[in-house]
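Undergrad: this is a predicted model, with the sequence first.
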Amino acid sequence: MSIVNNRLTAAQYEANFSDIHPPFETRDAALVEANRCLFCYDAPCMKSCPTSIDVPKFIRQITTDNLKGSAHTILSANIMGGGCSKVCPVEKLCEGSCVYNLMDEPPIPIAKLQRFSTEKAIAEKWPLFQRKPSTHKKVAVVGAGPAGLSCAHTLSREGIDVTVFEKESKGGGLMTYGIAAYKVTPQFCEDEVNFITSLGGIAIQYNQELGKTVFLSDLQQNYDAVYLGVGVGLARQLDIPGEDLRGVEDAIRFIYDIRTNGFPSTPVGDKVAVIGLGMTAIDAATQAKRLGASEVTIVYRRTQDEMPCTEVELDLAKLDGCRIVWLAAPQEIVGENGQVTQLICSRMRLGEPDASGRRSPVETGETFTLDVDMVIKAAGQMPFEELVNANQLENRKGKIAIDGACATNLSGVFAGGDCVNGGKEVVDAVQAGKDGAKAILDFLNGWDG
């Protein structure tokens, strides 16, 4: 057993990481599905979308061959509607709410139709929006992820001049660096960022990190308002012996390396254990398998009823050959010569519900051992508590506290997205950006400075 790169051929990598949700092959195929839509009044699909995309309207526009109008309907509500069509857990949102589910028929493939409407608009930078004349008000946005970009685009449409400060070398945040490569490609992420900024009035400064190269006090002084969309990204530690051995990786870094270095350059073990069962854990496990690991075992301390990921994601991991071990928690990582060789796990049982409402895992006293050469930690992410405290932001264990108007305790400083809620879906971050932009516009309009 060993951790190596280049396990597969170029053809195998291409096949393993090809688009998991391919688009409609023909316009007629899209029209067949669009014409199944019942165009419900008070549509449940629209209600279940955090950004309130008018689903019946955009689908009806497809049926009338009004692709530009359909794209405008989607992107007016969700400027990252193209990306969301690829990564949203639609089975628990719009498609999960489709009335066809009550008729024992397949739901309308809303995400696939949304992709059909937006892909060309994004690739070709259709001028769907017109920016109002500049108001000469300036807003700084920290973070070029879904929340920050959504906020920036909404503000720019209203004539606000926006500067976005991003610590990475590319925009897109989680979309670019934190999601499985077979769901959304780096090229699409780049196209989406370019489409958003093509409106004008948005300048992104890359390799600018809050607290290192750019400082909140300076932004407060030089801009009329500041929006913080810094997300989360610190991997939760297991706090068990052996966590510092070679071969122990956090899932965020593992996925980041795949996205930045490419498939052949990313090393993976032969026998891999993944700790956790959220969406990030699934992305790490499936990609480890697709990079050439012979065995991938997902270890989860609760049962399927309590898992954070969706059934669709779980099925994807199973189809990729990943094994799931339920009611198991890591106890110790064992190694030889500084390299991981085994993972010792405790067998658990479920006790009383905890603060999350899920039944708490309780140790039974029994253990078992997995022979592994790589352990990927995906037990959750933590906010940037040190950064938040250093900027005197009121917070709850690192999650920035805001009021009903997205305002922090610092005058003129607003926040939203994962840095506030601790981590939700991309579509939730987009809506948070819209809410933040509205709050900032209200703040600027009421300011006579």
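TA: Great, that's in hand. Residues are numbered from 1 along each chain as shown.
Undergrad: make it CA atoms for all contacts and neighbour counts henceforth
TA: Noted.
Undergrad: once you drop chain neighbours, what's closest to L31?
TA: T63 (5.9 Å; CA to CA, 6 or more residues apart in numbering).
Undergrad: check contacts around that neighbour.
TA: Counting by CA atoms under 8 Å, 6 or more residues apart in numbering, T63 touches L31, A34, N35.
Undergrad: quick check, nearest of those to E313?
TA: Taking CA to CA as the measure, E313 sits nearest to A34 out of these, at 25.3 Å.
Undergrad: and the closest one, how many neighbours does it have?
TA: 23 (other CA atoms under 10 Å).
Undergrad: coming back round to it: let me have the contacts of T63 in JSON lines, extended by secondary structure.
TA: JSON lines is the format used below for the contacts of T63 (DSSP: H, G, I helix; E, B strand; the rest coil):
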{"residue": "L31", "secondary structure": "helix"}
{"residue": "A34", "secondary structure": "helix"}
{"residue": "N35", "secondary structure": "coil"}
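Undergrad: included below, for side-by-side comparison, is a second structure:
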Amino acid sequence: MTQTKASPDIAAGRLPQEAYADNFSDLHPLLEPHEAQVEADRCYFCYDAPCMQACPTSIDIPQFIRQISTGNPTGSAKTIFDQNILGGMCARVCPTETLCEQVCVRETAEGKPVQIGQLQRYATDHYMAENDTTPFTRGAPTGKKIAVVGAGPAGLACAHRLSVHGHDVTLFDAKEKAGGLNEYGIASYKSVDNFAAREVEFVLSIGGIELKSGQRLGDNLDLAELRASYDAVFLSIGLGGVNALGLENEDKSGSIDAVDYIADLRQADDLSKLAVGRNVVVIGGGMTAVDIAVQTKLLGAEDVTIAYRRGQDRMNASDFEQQLAQTNGVKILTWAQPKSLVAENGSISAIELERTEDQNGSLTGTGEVITLPADMVFKAVGQTLVQTDLGGALTLEKGRIVVDADRKTSLDDVWAGGDCVAGGEDLTVAAVEDGKVAAEAINAALSA
């Protein structure tokens, strides 16, 4: 049994001041023009491009890469934005290694795909540096009004496409800043230089979109009232609840929701003032688990462990993300599930983990217990829809909103997209596609 401490060792300023800027610098710096040219020339420009089929937003990847290779990054960006108006952020955060790059012919032939994500960023960053507005013109006013609730990727994509069609959009968001998880939920080293906020301004530059912050469904927004006041409603409210571990002492200091801490980190003006434990344990196996683990390590935590209840091959985090964690000194402990949280003097001091095994497809505990010292235990075991916000008006499945292929809900005038809908992928690019598809369906319904 590992000895526990009488008090937590949580402190700010664990590193020299200059270390923070270095640790949280851009994970993938922007390609230089020559580098982009060389990389673009590696593309075979496949006619029946598997990369395009693997892209949730169906960007014409061979076309935008060919435009880069011919010295036309502006045209390349327009090709990207035509299908994905948040192409800049998606180039930074998409797990391209499991999407377009995984099926790249270069990858299957020689194990080295064309760096599609990096090329997409090269084009979109070039365009946004040269232009203050999107390459789209707002359509003639239709007189129709749509309420978009949630200014994350799905909401922004939906609002922009609706504005292109000439509809007036009111974009509501619960937070002070728009952007959703792009602003509050991703690792800081994936999106530097306030890019999320700049992209929001870029999207809103189309005009015809009024942003109202501090507006939360179930609080000062009511779905029935929105339906009565607007011609259509699009819900992109995300998942506001966090799954609990269901353990004693979970309410004690040091037991923390990973998404909340990441949001604090993303909004911090001075990372040296953000307190972090010396010993950190993260419960979970997805992207959020990796994001919080790596970032606490970069903040100066000495020992960081991700504990996951199944094998490493079952983790939702991609191989690249797992390798990123390990190369930053994060340990990945598999086949271990939380059994109890140890607390002393009102604070977490350790966590007990039970070894698990797979018995005919069923996860069971073995009875063997491991104890790890922990000043902080981060919960990254998924988020849930706050169903009370919907007032029981919509059909749900497994705690998420049921939608059809057009992202229409069980109500004729309400559509939904992003993390809050059933059967979707928890990816920024998938949320953008939801918003785009819903906008086209709303436009068709209002034009009938």
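TA: Looks like it arrived, so ask away. What you are looking at is a predicted structure, and each value in this text was computed from that prediction instead of being measured.
Undergrad: check the gap between the residue nearest to L31 of structure 1 and A71 of structure 1 for me.
TA: 13 Å (CA to CA, to the nearest Å).
Undergrad: got it, and Q205 of structure 1?
TA: Applying CA to CA to Q205 of structure 1 and A71 of structure 1 gives a distance of 28 Å.
Undergrad: among these two, which residue is more densely surrounded?
TA: A71 (28 against 19).
Undergrad: what residue of structure 2 matches up with the more buried one?
TA: When structure 2 is aligned by TM-score structural alignment, A71 of structure 1 is paired with A77.
Undergrad: next, the contact list for the equivalent of G365 of structure 1 over in structure 2, please.
TA: Here G365 of structure 1 is matched to G367 in structure 2, going by TM-score structural alignment. G367 of structure 2 makes contact with E354, R355, according to CA under 8 Å, 6+ apart.
Undergrad: for G367 of structure 2, which three-state class applies?
TA: Per three-state DSSP, G367 of structure 2 ends up strand.
Undergrad: can you give me the helices for the stretch 301-449 of structure 1?
TA: 311-319, 385-390, 418-421, 426-445 (DSSP state H, counting those that start in this stretch).
Undergrad: off-centre distance for the third one?
TA: Put simply, helix 418-421 of structure 1 sits 12 Å off its chain's centre (CA atoms, centre = their mean, to the nearest Å).
Undergrad: so what touches that helix?
TA: Contacts for helix 418-421 of structure 1 (CA under 8 Å, 6+ apart): 229-232, 383-384, 398-402, 424, 429.
Undergrad: would you mark the buried spots in the longest strand that structure 1 contains?
TA: Longest strand of structure 1, by residue count under DSSP state E: strand 339-353. Buried positions in strand 339-353 of structure 1, judged by neighbour count with 16 or more other CA atoms under 10 Å: Q339, V340, T341, Q342, L343, I344, C345, S346, R347, M348, R349, L350.
Undergrad: and if you look at stretch 225-244 of structure 1?
TA: For stretch 225-244 of structure 1, burial by neighbour count (16+ other CA under 10 Å) applies to 225-233, 235, 238, 242-243.
Undergrad: tell me how far the ends of that stretch are from each other?
TA: End-to-end for stretch 225-244 of structure 1, by CA to CA: 42 Å.
Undergrad: same thing with stretch 313-327 of structure 2?
TA: 18 Å.
Undergrad: can you map out the strands along the stretch 251-400 of structure 2?
TA: Secondary structure of the stretch 251-400 of structure 2 (DSSP state E, counting those that start in this stretch): strands located at 255-257, 276-277, 279-283, 303-307, 331-333, 336-344, 347-359, 362-373, 376-379, 383-384, 396-397, 400-401.
Undergrad: may I see these organised as TSV, with distance to H165 of structure 2 added?
TA: TSV is the format used below for the strands of the stretch 251-400 of structure 2 (distance: least, CA to CA, whole Å):
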stretch	distance to H165 of structure 2
strand 255-257	40
strand 276-277	48
strand 279-283	45
strand 303-307	46
strand 331-333	48
strand 336-344	50
strand 347-359	52
strand 362-373	50
strand 376-379	42
strand 383-384	33
strand 396-397	30
strand 400-401	26
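Undergrad: so which of these comes closest to G13 of structure 2?
TA: strand 276-277 (8.7 Å).
Undergrad: tell me the residues of structure 1 aligned with the closest one.
TA: With TM-score structural alignment as the criterion, strand 276-277 of structure 2 aligns to 268-269.
Undergrad: so how far is the matching stretch off the chain centroid?
TA: 24 Å.
Undergrad: what lines up with I116 of structure 2 in structure 1?
TA: Taking TM-score structural alignment, I116 of structure 2 has I110 as its aligned residue in structure 1.
Undergrad: likewise for V386 of structure 2?
TA: Aligned partner of V386 of structure 2 by TM-score structural alignment: F384.
Undergrad: and for Y308 of structure 2?
TA: Per TM-score structural alignment, Y308 of structure 2 is aligned with Y300.
Undergrad: next up, the contacts around that match.
TA: Contacts of Y300 of structure 1 (CA under 8 Å, 6+ apart): I275, G276, L277, I324, V325, W326, L327, A328, A329.
Undergrad: T51 of structure 1 too?
TA: A77, N78, V427, D428, V430, Q431 are the contacts of T51 of structure 1 under CA under 8 Å, 6+ apart.
Undergrad: nearest spatial neighbour of the second one, skipping sequence neighbours?
TA: Distances taken as CA to CA, 6+ apart place T51 nearest to N78 of structure 1, at 6.0 Å, with adjacent residues excluded.
Undergrad: can you tell me the SS state at the one you found?
TA: T51 of structure 1 - assigned by three-state DSSP - is coil.
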